[in-house]
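# Coordinates only, no sequence provided:
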């Protein structure tokens, strides 16, 4: 494997931020990783693991070694009476993998169609959309200890999933590289159509209610609301939906009858951050070279030439304005290097 100095990362993050890696390499096999671990010249370098760059805010210069995870492969491991067990390597494109499962008749991931990024990043962020979180289908995750190169299998429980969070984003950050993910997909079809406009989109297109068509509907909805990173830089939904108590939600409803909320278990409610940001006046507004998307206030976009500083200045202003108006704290979702 080769290690390259001074590599431009501007096309390797969907926000399109100007960034350069001090050192850069691509990882295709465990042997490659072992070679990195045993290389004495890299002992004092900080390592950064790069997937699809879709949930990431890069600084202008990334000090240390950027490791692009590029291992690919997907397969049906085995099946039981009620489930399929499917494994995908971390470097696989997430949406390509979802479409592959549907083509082979393995359903359960259809609501997560068209989410940018890689399979390896999915458990880190516990990606979710349209009423589904990936934690609901993950059986186990294979991680690699970045100090020893030893493989470790994490059960679903050991991944410690929560809303847009996991062990790999918290205590395990920088300690483990996700190598592959095994999914447990149900054979009994149970469609989730009641979140967002999924059911309406199926009706609009005159489509039968089945997993493949749910995927088509989700792709159509996302394409209509979210900008294509190839056209305008963005990291998808930039802020997490805040979770509040039932009493706080009721107080807000008295002032704002149109408040959008969803049950979040244990007497908690999830508020739609996009609605809050829109009502705070940020939808379609700019601050320097960045702004909030005109069609979806939850999406921060790079209009060209932005830096990480520009992104964080806007994020801080949006958070402050939402807090001032609603008394609710929202926080960014992307990882900050």
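Received it, and whenever you're ready, just let me know what you need. Quick caveat, the model's predicted, so the values are computed rather than measured.

# only C-alpha atoms for contact and neighbour calcs from this point on.
OK.

# From the chain's centroid, how far away is the longest strand anywhere in the chain?
Identified as the longest strand of the chain according to DSSP state E is strand 176-186. Here strand 176-186 is found 15 Å from its chain centre; the criterion is Cα atoms, centre = their mean, to the nearest Å.

# name the helices or strands packed onto it?
Where contact means 3 or more Cα pairs under 8 Å, 6 or more residues apart in numbering; DSSP states H and E, strand 176-186 is packed against strand 83-89, strand 138-145.

# In CSV, list those along with mean neighbour count and distance to residue 286.
Converted to CSV, the helices and strands packed on strand 176-186 look like this (neighbours: other Cα atoms under 10 Å; distance: least, Cα to Cα, whole Å):
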stretch, mean neighbour count, distance to residue 286
strand 83-89, 21, 39
strand 138-145, 20, 38
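
# Out of the ones you listed, which gets nearest to residue 67?
Closest of the helices and strands packed on strand 176-186 to residue 67 is strand 138-145, at 13.4 Å (criterion: Cα to Cα).

# Minimum distance to residue 34: which of the helices and strands packed on strand 176-186 has it?
For residue 34, the closest of these is strand 138-145, at 10.0 Å, according to Cα to Cα.

# That closest one vs strand 176-186, what angle?
On the basis of axes from the mean of the first three to the mean of the last three Cα atoms, to 10 degrees, strand 138-145 is oriented at 170 degrees to strand 176-186.

# What angle do strand 83-89 and strand 138-145 make with each other?
Going by the same axes, to 10 degrees, strand 138-145 makes 30 degrees with strand 83-89.

# Next SSE downstream of strand 138-145?
Of the helices and strands lying after strand 138-145 in sequence (DSSP states H and E), the nearest is strand 151-155.

# buried set for that next one?
151, 153-154 (16 or more other Cα atoms under 10 Å).

# how about CSV for the residues you listed, with distance to residue 247 added?
Shown next, in CSV, are the buried residues of strand 151-155 (distance: Cα to Cα, whole Å):
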residue, distance to residue 247
151, 46
153, 41
154, 37
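
# Second structure follows, compare the two:
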């Protein structure tokens, strides 16, 4: 049986550290408890809010209805050969802990995704990616409970419609499902991906010429730790904005006006421009506004310096969106979910 708490403080359930009180809150640990939570919300005519590690959410308001925290854990070997292994992982497992588990068991393919905050269930929702790797490359399928029918349904790689930091669960199926378990196919043959410049540079600084997957993970951890603030010390939700992709003609036009603007050509003939660079050019990097601001080492990260309210951080994001649009004509999109 699920336990329901009223007027629950969400301070320990999200990484931004802004004040927020859930009208009702429950933690779920199984598929059956997902169904119990759905039934409770339905019978009490409550809205259902679901999240995992709370590392990609900003509470602008106190969430009304029933807030469900996914705590489904467990890592199981489904099948394996000499070359690869299929793992079924509970959606409530902490992502970085899962990465370290895989390295300990010599399962490879996600070491470049070390230290990404959040849970395993959130990983396919936004197709997490970093340093040359995206989750869709190792994803097999996931099982999720439909919020209306309470049926457990399976989504394969194609059905998830993965895109840049998105999936069907952030678009057409948003708020329709609660993810229970995720299956991955990982390699048992080490093949470190050091194509991303920062990784190879860091490995060189570490004096490593023939890196193992563990070395790659350590390099990524070092890079991320040097650039991104620890949420335990400064409240944040990682990258607040997505890197925008713009038409190549628009990029060429901007290049004549801003010769230093970086850009990375995409398969769809667009050009991806680093949002952090755009924000920095608008003077936001390291700038404090009241209790919030853009971090001094990474302008893409908005932070809570101690007593910020969600609305204050949201208002800062609005100012940043406007300044980037005014200067570059580019509309940034928030990566963080606003509640």
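Received, thanks. These figures come from a predicted structure and were not determined experimentally.

# centroid residue for structure 1?
Centroid check for structure 1 by Cα atoms, centre = their mean gives residue 127 as the closest residue, at 4.8 Å.

# if I pick that one, what's in contact with it?
Contacts for residue 127 of structure 1 were tallied using Cα atoms under 8 Å, 6 or more residues apart in numbering; they are 112, 133-134, 164.

# Out of these, name the ones that lie in strands.
residue 133.

# quick one on the thing from earlier: any buried residues in whichever helix or strand comes after the longest strand of structure 1, and which?
Counting by DSSP H and E, the element after strand 176-186 of structure 1 in chain order, helix or strand, is helix 198-205. Residues 198-199, 201-202 are the ones in helix 198-205 of structure 1 that count as buried (16+ other Cα under 10 Å).

# Could you measure from the closest residue to residue 207 of structure 1 other than its chain neighbours over to residue 201 of structure 1?
Of all residues not flanking residue 207 of structure 1 in the chain, residue 213 sits nearest, at 6.4 Å (Cα to Cα, 6 or more residues apart in numbering). Distance of residue 213 of structure 1 to residue 201 of structure 1, computed by Cα to Cα, to the nearest Å: 10 Å.

# Same question for residue 314 of structure 1.
The spacing between residue 314 of structure 1 and residue 201 of structure 1, counted by Cα to Cα, is 33 Å.

# got the contact list for the nearest residue to residue 199 of structure 1 once chain neighbours are set aside?
Using Cα to Cα, 6+ apart and skipping the chain neighbours, the partner closest in space to residue 199 of structure 1 is residue 193 (5.2 Å). Neighbouring residues of residue 193 of structure 1 by Cα under 8 Å, 6+ apart: 130, 199, 214.

# Matching the last one against structure 2, which residue comes up?
Looking back up the chat, that one is residue 214 of structure 1. Counting by TM-score structural alignment, residue 214 of structure 1 lines up with residue 216 in structure 2.

# which element is that match on?
Counting by DSSP H and E, residue 216 of structure 2 is part of helix 213-227.

# now for that helix, which elements pack on it?
Helices and strands touching helix 213-227 of structure 2, by 3+ Cα pairs under 8 Å, 6+ apart, are helix 197-205.

# residues in contact with the helix it packs on?
Contacts made with helix 197-205 of structure 2 from outside it, assessed by Cα under 8 Å, 6+ apart, are listed as 131, 194, 209, 211, 215-216, 219-220, 223.

# repeat that with 10 Å
112, 131-132, 193-194, 206-211, 215-220, 222-223 (Cα atoms under 10 Å, 6 or more residues apart in numbering).

# quick revisit: the longest strand of structure 1 against structure 2, how far on average?
Its matched residues in structure 2 lie on average 1.0 Å from strand 176-186 of structure 1 after superposition (mean Cα distance after the TM-score superposition for structure 1).

# Just the buried residues of that strand, please?
For strand 176-186 of structure 1, the neighbour count (16+ other Cα under 10 Å) marks 176-186 as buried.

# Turn those into CSV, columns for distance to residue 245 of structure 1.
As requested, the buried residues of strand 176-186 of structure 1 are arranged in CSV below (distance: Cα to Cα, whole Å):
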residue, distance to residue 245 of structure 1
176, 34
177, 35
178, 34
179, 37
180, 37
181, 34
182, 34
183, 33
184, 32
185, 33
186, 33
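
# Can you list the residue ranges for strands in the stretch 201-339 of structure 2?
Using DSSP state E, counting those that start in this stretch, the strands of the stretch 201-339 of structure 2 run over residues 235-239, 245-247, 264-265, 270-272, 288-289, 292-294, 301-304, 337-338.

# centre of the chain versus the longest one, how much separation?
For strand 235-239 of structure 2, the gap between its own C-alpha mean and the chain's C-alpha mean amounts to 10 Å (Cα atoms, centre = their mean).

# for it, packing partners?
Strand 235-239 of structure 2 sits against strand 57-58, strand 292-294, strand 301-304, with contacts defined as 3 or more Cα pairs under 10 Å, 6 or more residues apart in numbering; DSSP states H and E.

# one more time with 6 Å
Judged by 3 or more Cα pairs under 6 Å, 6 or more residues apart in numbering; DSSP states H and E, strand 235-239 of structure 2 is in contact with strand 301-304.

# ok, average deviation of the strand it packs on from structure 1?
Mean for strand 301-304 of structure 2 is 0.5 Å (mean Cα distance after the TM-score superposition for structure 1).

# Report the contact partners of residue 187 of structure 1.
82-83 (Cα atoms under 6 Å, 6 or more residues apart in numbering).

# mind running it again at 7 Å?
Applying Cα atoms under 7 Å, 6 or more residues apart in numbering to residue 187 of structure 1 gives the contacts 82-84.

# Residue 142 of structure 1 now?
Going by Cα under 7 Å, 6+ apart, residue 142 of structure 1 touches 151-154, 178-181.

# Please report how far it lies from residue 179 of structure 1.
Between residue 142 of structure 1 and residue 179 of structure 1 the computed distance is 6 Å (Cα to Cα).
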